[in-house]
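Visitor: Fold the following, please.
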Amino acid sequence: MFYSFCGFLLEVAFARLTHSPKPDRKCHLLLPVCPVYGVGALGILLLPGWVKGSPLLLFLGGALVCTAAEWGLSWFYEKAAGVAFWNYRRLPWNLGGRVCLLFSGFWGLLSLPLVYAVQPWLEAWAAGVPAAVTIPAALFYLGDAATSLLLLRRGGTGALRWYARPRGRKGRAAS
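Guide: Model prediction:
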């Protein structure tokens, strides 16, 4: 959940820096998360120790694992919900718009601080979280994910924007 939230923050920052027409980047109804980052981070953390012990191998392994996670989740969202949260078709060296070489390189770079700095800190912090919090938090996350998937199937990504105020004519907020 932590890495999915960090991914959401990274996506919002990226959207602001690039002046994206879609500034909100969450993939769940309630929680501000992008699950692809959580899945990618878990994949990196599951790499063998000999890979994580070498910055070059970690970069390559992280890029590969995250690219696979990105492709897999893109396919899942398309098939299960009929939506696409990202599309790299305008970038060179893309594979069906689901993944591209440029972002694979970014994932490889992000693997280094994840393994060498963030995860050691997170493990120490998580050790202090009471077990009574873990199960309800996981259930809430899964409930939000299931609800979000149903809403996505019915109304596309706009269905997750409950917080957006309806607009009237000429861009004014409707009364």
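Visitor: contacts and neighbour counts: CA atoms only from here.
Guide: Fine.
Visitor: you'd agree Leu152 is up against Ala81?
Guide: Yes - using C-alpha atoms under 8 Å, Leu152 is in contact with Ala81, at 5.5 Å.
Visitor: Which one of these two is surrounded by more residues?
Guide: Between Leu152 and Ala81, counted using other C-alpha atoms under 10 Å, the more crowded position is Leu152 (22 against 19).
Visitor: I'd like the structure of this one too, to check against the first:
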Amino acid sequence: MGMTIYHRIICFFLFSFLGYLLECVVLSYENKRPVINRGFGHGPFCIIYGFGAMGAMILLKPLSDNLILLYIATTLMATTMELITARMMIKLFGSFWWDYSRKPFNYKGIICLESSVAWGFLGIFYFRFLDGFVSQMAGVVPEGLERMVALSLLAFYIADFIYTMRLQLKSSCDEDDATMIGRLKVY
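Guide: Next up, the predicted model:
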């Protein structure tokens, strides 16, 4: 039986939620204090993980039986996504939401070797375990409620995104241009 679009949307948000949890755990460990706000919006989602998971399923599925090629492709795909996302955020807001500048082998604090290596392992974990697990979790939603749950998640995220975007753009515009030159805010 094929997945419905609603099942895929629920999977997308489950991956985004798991990415949010991963970010919170890793950063809480690194900072030695709880970090609980890792998404762009106010909800518990890092949608780059949802896009990464869906992109991996579409683009990297043919490589899933070859661990070496899968590792390399996942590393390249995730690192590229991180770079593009940071560039878009810098262009829109003058900032991005992470900072690798203290890590060795980093590029402008946006990407670093340590994270790229980790993305490769996460890709293998995704294809060996996580994809099936998330699909099963999404399958817990009764078929008659799939549509309502998926559309509710979308509506919540769209509203949260618009609200957060307006706040961020207002914040960016409120700052004096002279103070923003040469400065990068990292959240």
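Visitor: Under the alignment, what does Ser116 of the second structure map to in the first structure?
Guide: Matched by TM-score structural alignment, Ser116 of the second structure corresponds to Ser104 in the first structure.
Visitor: shouldn't Glu70 of the first structure be in contact with Gly38?
Guide: No - between Glu70 of the first structure and Gly38 there is no contact under C-alpha under 8 Å: 10.6 Å.
Visitor: So which of the two has more stuff around it?
Guide: A count of neighbours by other C-alpha under 10 Å puts Glu70 above the other of Glu70 of the first structure and Gly38, at 24 against 20.
Visitor: give the contact list for the closest residue in space to that one that isn't next to it in sequence.
Guide: Nearest residue to Glu70 of the first structure in three dimensions, chain neighbours excluded: Val36, at 6.1 Å (C-alpha to C-alpha, 6 or more residues apart in numbering). Residues near Val36 of the first structure by C-alpha atoms under 8 Å, 6 or more residues apart in numbering: 4, 7, 69-70, 73.
Visitor: Next one: Val36 of the first structure from Gly53 of the first structure, what distance?
Guide: 24 Å (C-alpha to C-alpha, to the nearest Å).
Visitor: so what's in contact with Glu70 and Gly38 of the first structure at the same time?
Guide: In contact with both Glu70 of the first structure and Gly38: no residue, using C-alpha under 8 Å, 6+ apart.
Visitor: Could you measure from Tyr37 of the first structure over to Gly7 of the first structure?
Guide: The gap separating Tyr37 of the first structure from Gly7 of the first structure is 5 Å, by C-alpha to C-alpha.
Visitor: Repeat that for Leu101 of the first structure.
Guide: According to C-alpha to C-alpha, Leu101 of the first structure and Gly7 of the first structure sit 19 Å apart.
Visitor: out of those two, which sits in the busier spot?
Guide: Taking neighbours as other C-alpha under 10 Å, Leu101 of the first structure and Gly7 compare with Gly7 leading, 22 against 16.
Visitor: Identify the residue nearest the match of Ser116 of the second structure in space, chain neighbours excluded?
Guide: Per C-alpha to C-alpha, 6+ apart, closest to Ser104 of the first structure is Ala63, 5.0 Å.
Visitor: Over in the second structure, find the residue span the helix or strand harbouring that neighbour aligns onto.
Guide: Using DSSP states H and E, Ala63 of the first structure sits within helix 55-76. Using TM-score structural alignment, helix 55-76 of the first structure corresponds to residues 67-88 of the second structure.
Visitor: Could you list the residues in contact with that stretch?
Guide: With contacts defined as C-alpha under 8 Å, 6+ apart, stretch 67-88 of the second structure is touched by 48, 52, 56, 60, 63-64, 95-97, 110-111, 115-121, 123-124.
Visitor: Spatially central, which residue of the second structure would that be?
Guide: Ile48 (2.5 Å; C-alpha atoms, centre = their mean).
Visitor: Next one: that residue relative to Asn106 of the second structure, how far apart?
Guide: Per C-alpha to C-alpha, Ile48 of the second structure is found 20 Å from Asn106 of the second structure.
Visitor: What lines up with the residue nearest to Glu70 of the first structure in the second structure?
Guide: Match for Val36 of the first structure (TM-score structural alignment): Ile48.
Visitor: Pull out the buried residues from the helix or strand containing its match.
Guide: Secondary structure from DSSP H and E places Ile48 of the second structure in helix 47-59. Neighbour-count burial for helix 47-59 of the second structure flags 47-54, 56 (criterion: 16 or more other C-alpha atoms under 10 Å).
Visitor: Mind reading off the mean deviation between it and the first structure?
Guide: Its aligned residues in the first structure lie a mean 2.1 Å from helix 47-59 of the second structure after superposition (mean C-alpha distance after the TM-score superposition for the first structure).
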